[in-house]
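Novice: Return a 3D structure for these sequence lines:
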Amino acid sequence: MIRKLAFMKSTGVKEKGITVYREISSKEFNIGMEFNKEVGRYLRYMELYRMVEENFKDLANEIDSKNTAFRSGQEVDPDEFFLQANRLLLNFLSISRTFIDHSSRKIKKDYGADSKQDKRFGEALSNKYDNSFAYRFFYKLRNYSQHCGMPFGIVSERFVKNKFNQELPKIEILFDRDSLLNQYDSWSVVKQDLLAKPKTFSINEYIIEYMVCIKEINTTLLEIIGDELFKKIDDFSKWYAEVRNQHKDNGTPLITEYKNLEESQKGHTSNLVEFKIDKIKDIMKVYGIKASK
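Specialist: From the prediction side, this is the model:
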């Protein structure tokens, strides 16, 4: 396999021109591959978290929009509201639990069971479970939903006072404490939490707290993968600056691969290896770092 350094430029609306310069060293190749590997790892970790965020927004928007409509005097079908809220809650419970479980397994696979990274992530999960009712509750509620079906139990229409002491109509879907306890016997410590709650209670306060917990878990995840990620970004960025300066080319670097010397001399490329340069700016933004130009 022969590999060469090349640069790609857009030459038109859809066309791209590639200029091949020289054979690339194994060291340069490894720098590029390690960079792609770490950026790819970051993207796989973050995909699930983005899905959690989107599902949370969908659920919150459904509850808020129906309540806004109800307050403005529009007719809201309680049965349809019940169905859609439960559908979105089930989606959110599923993807948030998948995020937690998948991230935990991925860290064990990437860094090793009982590694410092694995222990740190495990401690973050234990901390949330031990100190947040919302986290414990929704963590177990996902299991409940698998065995017992829809978690919401009651549609409530009532008047509530705002900060100006005005009474406003409100429609919401409440959890039925006794139904949750009677239908499922594996709540563990959450059973005592539920017994301390009123017979019906709202999702609003607790779903926000749970999402905050998930966000903080993701922050720990970012910190765990950040050290190696930024080392590879730094190594690649230095090499990238060197080759651009060396060849006076402001295009995007890539590697052209050839099966043998004959194919290389004819310019018959068997594969193009592109670098995930476009992701650096997004990564810097997520970590709150100002990317250099």
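Novice: rest of the way, CA atoms for contacts and neighbours
Specialist: Fine.
Novice: any idea how far residue 189 lies from residue 142?
Specialist: Remark: distance between residue 189 and residue 142 (C-alpha to C-alpha, to the nearest Å) = 15 Å.
Novice: Please provide the structure for the following sequence as well, for comparison with the first:
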Amino acid sequence: MSPGFRNLHPGVVSHGVDKMNQNTPTTTDIRRFGYYIPKPTGTMDIVVHGRVASEKNLTEFHEVISVIFKLQPIIFSFNVVERNYQELTDSIQELRSQLDNSLATNAEPISLIMDRNILIIQKISNFLSSATAFLAQTETQLRNVYKKGSPELNAWNEKRHKIHADNFSYFFLYELRNFNQHCSLPFSSLNIAGERVSENASMLFNINTMILRDGLFNIGFTWGEKNTKRILEQAAPEFELLPLIPEYFHFLSQLCLDAVQLQSVQLAGCASYFDVLHRTLKIPAGAVPVIYIGESTSKETPPSRREIIPMMQFKYLLREYSKLINMCETAL
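Specialist: All right, here's what the predicted structure looks like:
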């Protein structure tokens, strides 16, 4: 796939022009490709290519880059889940470190544990809520892109439902979000135990977020007969929450990857298109590629409006796509 304007040549070149007002009205909507280079002084060097982009060129351009805006909502939603997961992991590690320091400094550990308990509740609640939001938002985005009842949407939902049916961690944490949102805290107690492997060894702390299974059912929350039966059958009378979270995150990563891979052909096409465009325009390092809109008022003045070509957004998507692939392969 090519942008269709391999013979573009520089038209107006202006150095040191002040930042442009993108909302200035123009008398025409002709468009030319080009770029600008921001300067530390707040000005910019500008290149506007001479050939006017045809309607066919512009239609192809917007069709190719549409993959970026189809996938961005999915990736951004998953990024929120990922950040909440990392913050939860970090908060656990920070608590272990602070407990170690409390022994060395004779600090009062009870107030520390109470404060960390609240923080861990916050981080788990954030993670569960963002996970549910990601699943709902991704389904909505796929429905918008492929339409209700499409093979793509159906395949993604079937995968999600199978994971829910086959894996207690996914099932329980998905349902726990509703319990946490509408009824009570996400775990029953924060248990901290320290032990030494030998008399002269340092104290090692274990941190456990425990759930009392029967306590889930006597607090007034309606789990539903099917969910209640599954929890009673698959959960121990007392079980730990934290080990379930990495498993849940792995399944969410896989579902995000599956959603993105539905557009893998379009991603490859966009990469090829931008490669040709970059070479055609001879875009230097640090420059921002744009489409200039309207005519220049003089040879020394560039068009007053521009549309940024989303090459940076595309690079971000590719980086996140590659990261998802590595995460899912590593987890296996």
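Novice: what's the TM-score here?
Specialist: Overall, the chain-to-chain superposition scores 0.83 on the TM-score scale (TM-score structural alignment, normalised by the length of the first structure); 280 aligned residues with a C-alpha RMSD of 2.8 Å.
Novice: mind listing what residue 96 of the first structure touches?
Specialist: By C-alpha atoms under 8 Å, 6 or more residues apart in numbering, the contact set of residue 96 of the first structure is 49, 52, 214.
Novice: oh sorry, the question was meant for residue 266 of the first structure
Specialist: Under the criterion of C-alpha under 8 Å, 6+ apart, residue 266 of the first structure has no neighbours.
Novice: circling back to that earlier point, from the contacts of residue 96 of the first structure, pick the one nearest residue 251 of the first structure.
Specialist: When the contacts of residue 96 of the first structure are compared for distance to residue 251 of the first structure, the smallest value, 32.6 Å, is given by residue 49; criterion: C-alpha to C-alpha.
Novice: Touching, the closest one and residue 218? I think so.
Specialist: Yes: counting by C-alpha atoms under 8 Å, a contact exists between residue 49 of the first structure and residue 218, whose distance comes to 7.2 Å.
Novice: corresponding residue for residue 229 of the first structure in the second structure?
Specialist: When the structures are aligned by TM-score structural alignment, the residue of the second structure matched to residue 229 of the first structure is residue 267.
Novice: need the helices for the second structure, in chain order.
Specialist: Per DSSP state H, the second structure carries helices over the ranges 55-105, 109-146, 151-166, 168-182, 225-234, 244-261, 264-281, 311-331.
Novice: So which of these is nearest residue 31 of the second structure?
Specialist: helix 55-105 (8.6 Å).
Novice: are any of the contacts of residue 96 of the first structure buried, and which?
Specialist: Applying a neighbour-count criterion of 16 or more other C-alpha atoms under 10 Å, the buried members of the contacts of residue 96 of the first structure are 49, 52, 214.
Novice: OK, contacts around the second one?
Specialist: Same thing as residue 52 of the first structure. If a contact means C-alpha under 8 Å, 6+ apart, then residue 52 of the first structure has 92, 95-96, 99 as its contacts.
Novice: which of these sit farthest apart?
Specialist: Based on C-alpha to C-alpha, the longest span within the contacts of residue 52 of the first structure runs between 92 and 99 and measures 10.5 Å.
Novice: Check the gap between the closest residue to residue 59 of the first structure other than its chain neighbours and residue 28 of the first structure for me.
Specialist: Spatially, and ignoring its direct neighbours in sequence, residue 59 of the first structure is nearest to residue 88 (5.3 Å; C-alpha to C-alpha, 6 or more residues apart in numbering). Here residue 88 of the first structure is placed at a distance of 48 Å from residue 28 of the first structure (C-alpha to C-alpha).
Novice: More neighbours: those two, which one.
Specialist: residue 88 (19 against 14; other C-alpha atoms under 10 Å).
Novice: Can you find the partner of that one in the second structure?
Specialist: The pairwise alignment with the second structure assigns residue 88 of the first structure to residue 123, based on TM-score structural alignment.
Novice: can you check residue 19 of the first structure too?
Specialist: Aligned against the second structure - with TM-score structural alignment as the criterion - residue 19 of the first structure pairs with residue 47.
Novice: How about the contacts made by its match?
Specialist: 10-14, 34-36.
Novice: next one: residue 64 of the second structure
Specialist: Shown in contact with residue 64 of the second structure (C-alpha under 8 Å, 6+ apart): 266, 269-270, 273.
Novice: Leaving out the residues flanking it, which one is nearest to residue 240 of the second structure?
Specialist: If the residues on either side of it in the chain are set aside, residue 240 of the second structure comes closest to residue 210, at 4.6 Å by C-alpha to C-alpha, 6+ apart.
Novice: looking at it, that neighbour is touching residue 188, isn't it?
Specialist: Yes: in terms of C-alpha under 8 Å, residue 210 of the second structure counts as a neighbour of residue 188; the distance is 5.7 Å.
Novice: And the nearest residue to residue 224 of the first structure once chain neighbours are set aside, how close does it get to residue 287 of the first structure?
Specialist: In space, not counting the residues next to it along the chain, residue 224 of the first structure is nearest to residue 117; the distance is 6.2 Å by C-alpha to C-alpha, 6+ apart. When C-alpha to C-alpha is applied, the distance between residue 117 of the first structure and residue 287 of the first structure equals 18 Å.
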